[in-house]
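Asker: here is my input, please return the structure:
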Amino acid sequence: MNDKEKWENPASDIPEDAVSPGSILPKPARADSVAPEVRSPETRGREVGAPEVGGPDVRPRANDPLPIIDRNQGAAGQPSTAKAADTFAADAQDRLAETPIIAKPKPKPGRRILGLCVAAVIGAAAVLGYQYFGPKPEVESFAACVDRSVPNLQAVDGQKLSVILLPLINDAENIQSGLVQSALETFEGSDGPLIQVQTVDCALVDDAGSLLKLASIASENSVEIARKTGADVLIWGEVLPDDQLLELRMNYPVDSGRAHFATDQLALKTDFGTDQETVFAAKIWSMSTVVDRLDADSISDGMAATLEALTPISVNPKPELSLQQLGNLYHALGDAEYVLGLQTEDSNRLESAIDHYRSAAEMFERYRFTDDWARNQNDMGVALTALGKKDNRNQEIGLAITALQDAIVEMPRSRAPLMWAQLQGHLAEALNTLGTRDANNQMLADAVSAYRLALTVQDRENYPVQWGTTQHNLGAALQALGQRAGDPAILEDAVIAYRAALEVRTAENLPKDHAITQINLGSTLMSLGARAQNTELVSEAVVAYRAAIDQLDKENSVIEWATAQHSLGNALALLAEQNDSTDNLDAALMAFSLALESFDRQTDPTRWAVTQNNIGNVLHTMGDRRRDPEAVIAAIAAYEAAVSVLSETAPAYAERVVESLARAQVLQQTIAQSN
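Answerer: Model prediction:
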């Protein structure tokens, strides 16, 4: 019976003695199994399945001495061991003792001085040579190794995907690392979006044990390395000698956080086939969907290339692709369709993405590749939520809630806290959307709870970007719940959450995010101010809206800029009403007029009409308080424009505008009679 049959690990078929110290793989444990025999250094090189004669053993035991590699051995020689080295040293001492000592004449003074000078030069050269070309010190801090090895990723092309390949355990000759890098280079993506960076050897270059130590340290500190370098994807893992498999894990940023990394896993054959290379490289590129610094065109081109490369393979997959690789194939296709669907606002692409995610779920199977399955459920839930929000399809949002809840069951906080927090945030978004639409306060309350659970992991110190984003989303859920429940205390909690978010989403670091949070903060303050007749709160809302406008570019953020102007107009009009004055009406009219310039009647008829109605309200008030007939006439025209659209798009709202129109017409007659 061979080792694999003896240990029969159904999850990975990896015998205990194939897992090296510091391995990322789970150790199989069977009560009825016998532990493999501990091998001595003398017998280790002659095992079945061991490396070829002359090469280092890459599967050391915890109690084995590290192998000493003799670079000068003959073609048929065995690897040198500590015992062989000691024997060689003893023989050298014997030879030295047998050598006769021959007296030499003393050198002349001139030659002695010259000799000292030559020795000094040689010594200095030796020191410099040792410093720059000699063996490197043992690894104490992998961070120091990264500093020396990895270039400044901020200086590379910002529109490329930076991929760092760390040393692989059991890959002393870097053969498998070379295969991985070659596989990445086969996928063109968006005009070569992949950058491969190989870290230098920070250990003793001729010591296989130090190489193993280096790879183990890299594996243990992968998240910290990814965070330190700012890499978009960090690849690490190990080669399994007995199974000829390459176990790779990848860290990549989640939700554009740049500091919050998820980990994915792939099992690949060490002899890459064409299809396997394509699936692997396309999966790496599909991770660009979470990289916020790439522009839309680069991501769109990359996703199109992903579809072009993977679609033929998915139609007729070859038998050498494993179930996990097929799952990765369908998952990458889903990512590509999802991104393109969002960019083009194409519901068909979103539906196609969901279909691909469902195919991936069948390949992963819930209880076989549980982590892959849970991450796939997360992405499917996000796609279902996006489709449901876009097309007002509540059934899809309900399916998203189910998918995300199932993923949370299989990805508990105790196993993967960062992924668990991400799932909680996505679940909260779906609950908040459906709860708002259905006026379901319980769903809104559940959304608030989910966001607060996410914050128990996404603390400000370690995950500032995610902390700020989740605080913003928590504020939105509290705002919706507070308005539905008519509870000022909940709205006050929303204000607290928004203000917390602004501590991270600053105007300097995240100007657009800062502006969006300011808009939501202003809306909540205005709701509180209107309920309490508190002009101070309404004035704070005005400040928030103006802060948002200062950070928004009208050309690149048309809707956000126009929304901020429209909201500012509402706050100024409310302030004028509360103060019973016309001091802020002109500014309110200006804000509404600027917003109207960005709302197109053909493409955005409802917003255009609502803004026309609000312009009518301001003009109506100005005409009444100033007894200005021209303002009233302009108000009537604005009301009529609003009704012409709202009678079709929002009949109930149109009835209220008709009532305002009638009052304006009466006012017009009253002013005319008084004059």
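Asker: CA atoms for contacts and neighbours, from now on please.
Answerer: Fine.
Asker: quick check: closest non-adjacent residue to Ser567.
Answerer: Nearest in space to Ser567, with sequence neighbours left out and distances taken as C-alpha to C-alpha, 6 or more residues apart in numbering, is Tyr545 at 7.0 Å.
Asker: helix or strand: which one has the one you found?
Answerer: helix 535-551 (DSSP states H and E).
Asker: and what of Ala591?
Answerer: Here Ala591 is assigned to helix 585-598, by DSSP H and E.
Asker: report the buried residues of that helix.
Answerer: Under the neighbour-count criterion of 16 or more other C-alpha atoms under 10 Å, helix 585-598 has 585, 588-593, 595-596, 598 buried.
Asker: another one to check against the first:
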Amino acid sequence: MTRQLSEGVKSNLGKLGLCGAAMLDPTGMAAGLGIAFSGKDIAEALLALGIAGLGNSPDKSKPHSSVERLKYHLGHEARFDLDADPATSDAVEAFFNEAVLDIAFPQRDFSRFRDALDHTQGLNAGIADAMLRRLPGWDGLETGAQALSHKILSAAVGFAIEEQKAHPQLFQSCFERLLANDRAHAESQRLLHEKADQQSAHIAEMLALLRAQNDPLLQSAISDAQFLSLLESFAAQDLPREQWYEALKSGIAGDKALIAELSRKTNEPPEVDRLRQQAAEALKGGQSDTAEALLDRLSQIDAETERDAALRRAQTRAQMGQINLNRARYEDAARHYLEAFEAAKPHQPDVAMGYGYSAASALEDQGRIFGGTALDQAALFLTETLLPLIPRDTSSSAWASTQNLLGIVLSTLGVRRDGQSGIDALNRAQAAYRLALEVYTRKDFPIDWAMTQNNLGIVLRNLGARLDGQDGIDALTEAEAAYRQALEVRTRKDFPIQWAMTQNNLGIVLQNLGVLRDGQDGIDALTEAEAAYRQALKVRTRKDFPIQWAMTQNNLGIVLRNLGARRDGQDGIDALTEAEAAYRQALEVYTRKDFPIDWAMTQSNLGPLCGSLFDKTGDRQPLSRGIEAVEGALEVYRSIQSEYYINKAETLLSGLRARAAN
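Answerer: Next up is the predicted model:
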């Protein structure tokens, strides 16, 4: 049961030297003492040790700051260097206060603390060093400030060791834990270095692939440094590798547009243009952090009016948002765009609307790719803040695009939520898309109309998978109609990439309808789904779009497997054989090394397919292939501890083994 530390326990933490171990491993200390340490508890305890528990002086005329109290109680002794220059003392004070809070503790016997100065051993210094290096801000301190901080904490540890002699067993346990945590810290550093090496290898692989294909993306980069900085950022953010290529394209284009914007002369003071130009040069050189820092300085330059200052701040924050967006740092991008939105809203609401849209879009990227609460934040912001700001009568296009974005956010939320909550989100997404289509008519906005029809098809397809009986079939039928309408504008000639994507989506919904329908109606829908996937593969070739090619091959395998199960005789066997070939083609891209989850799911798909081949042919070889495939998938599912897929694979494997044994 979690309980807060009493004042007595906090005091004892300082006396027994436990706070060092508590800071390094609060969870482990909780196990030893039966106490749950909050961050504030640890901060207070560490401060007690760091400044030797120097509480508020009973004499109110005496100094109260941490360093000044040390001077008062210890005297101005040269060996402690407490008469350091004011800047060093201030830095130490700020460091302790910033790192561990300035909390007052009961008065202690400081004479023994002073005595400990004469008996500080290497052990004390080692513990102090280990503690200080884990405090935020330590690396940023000047050498003199680090030295003074180290002496203060080292002496404090010495005092604590003197005090603990009455409790040797407890201190020994604490010290052993401290050593264990140093080993754990070393291991965590090793893992960090290992991850960095892996990231470097991924970057090298991506560069080698692009160079081998002489990809035009390499020539489109502003500089090698800028190109590399994007890749390094993607690796650091753990952006899925299958998204790197598209992220590179948008990142390069975004940087180019931002550099052009920053390079333009303004009518503002020369210092403004100078900082803008420096930020542009930093971006060209791949120094995005430097560019951000320059833009931050730019936002703080005085302007003639409050309005000008606010708009400059909004513009620079939006530019900082763009820098982060280009590097897949979506949370940081959203934060900067929201700051830009708030700064511009009182002065230029129409400009603020654009910043708000960018913020919500960045949150959607963050939530869709990395999970967390970003999608909920985006839905709330769009619904309660941004849409009420946009007048439909005078800004109809902006209003419709924001409704479309809300639909995208709610659609993803609906897929991720279970039960009625998910269905409700999907219905809200459907409503948002239909509102957008009131403005995005085929006549006035054909491209936007087709895009929104495709999005509506996606949400209706997901609703169809959730709803029972005729309601589900009706939703899928509406989804089919939406996709077919989108294809009237998204032709292969004019929009090949979007055409292929919509053909793939149409294939999925027809496949779902085929599974739900009985008899010839079901076979007809599955046959149409097969045709849609084969159409998509005319554009989604392995050479040009390897990831999308593999995904569509996997989808083709699923529909052929269903057709094989429905068709009799050789027709059924042929369909199942084609399905296995499609899965194995997908696995040429979905390798276990690069796409372990997709690899495992495709291997899982091979299991029931091979079982169906055995049923139709009596040949036992497909069973062996199916067992091998599902065993491999199960290894991956266990490695990621996915209970749902583990149970599903174990059930499938058990069935295949039972049939092989008979």
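Asker: now what about the TM-score between them?
Answerer: Scored against TM-score structural alignment, normalised by the length of the second structure, the superposed chains reach a TM-score of 0.55; 392 aligned residues with a C-alpha RMSD of 3.3 Å.
Asker: measure the mean distance from the helix holding Tyr545 of the first structure to the second structure post-superposition.
Answerer: Aligned to the second structure and superposed, helix 535-551 of the first structure gives a mean residue distance of 0.6 Å (mean C-alpha distance after the TM-score superposition for the first structure).
Asker: what residues sit buried inside that helix?
Answerer: Buried-residue list, helix 535-551 of the first structure, by 16+ other C-alpha under 10 Å: 535, 537-542, 544-549, 551.
Asker: and those residues, which two are the farthest apart?
Answerer: Thr535 and Gln551 (24.9 Å; C-alpha to C-alpha).
Asker: Val163 of the first structure versus Met303 of the first structure, what's the distance?
Answerer: Separation of Met303 of the first structure from Val163 of the first structure (C-alpha to C-alpha, to the nearest Å) stands at 17 Å.
Asker: helix, strand or coil for the nearest residue to Asp521 of the second structure once chain neighbours are set aside?
Answerer: Sequence neighbours aside, Gly514 is the residue nearest to Asp521 of the second structure in space, at 7.2 Å (criterion: C-alpha to C-alpha, 6+ apart). Here Gly514 of the second structure is recorded as helix under DSSP: H, G, I helix; E, B strand; the rest coil.
Asker: now the helices for the stretch 151-300 of the first structure?
Answerer: 175-185, 208-220, 222-229, 274-286, 296-315 (DSSP state H, counting those that start in this stretch).
Asker: between those, which gets nearest to His566 of the first structure?
Answerer: Closest to His566 of the first structure of the helices of the stretch 151-300 of the first structure, according to C-alpha to C-alpha: helix 296-315, at 27.9 Å.
Asker: what's the burial count for the closest residue to Gln277 of the second structure other than its chain neighbours?
Answerer: Leaving aside its chain neighbours, Gln277 of the second structure sits nearest to Ser263 (5.4 Å; criterion: C-alpha to C-alpha, 6+ apart). Using other C-alpha atoms under 10 Å, Ser263 of the second structure has 18 other residues around it.
Asker: end to end, how far does stretch 159-177 of the second structure reach?
Answerer: Using C-alpha to C-alpha, the end-to-end distance of stretch 159-177 of the second structure comes to 19 Å.
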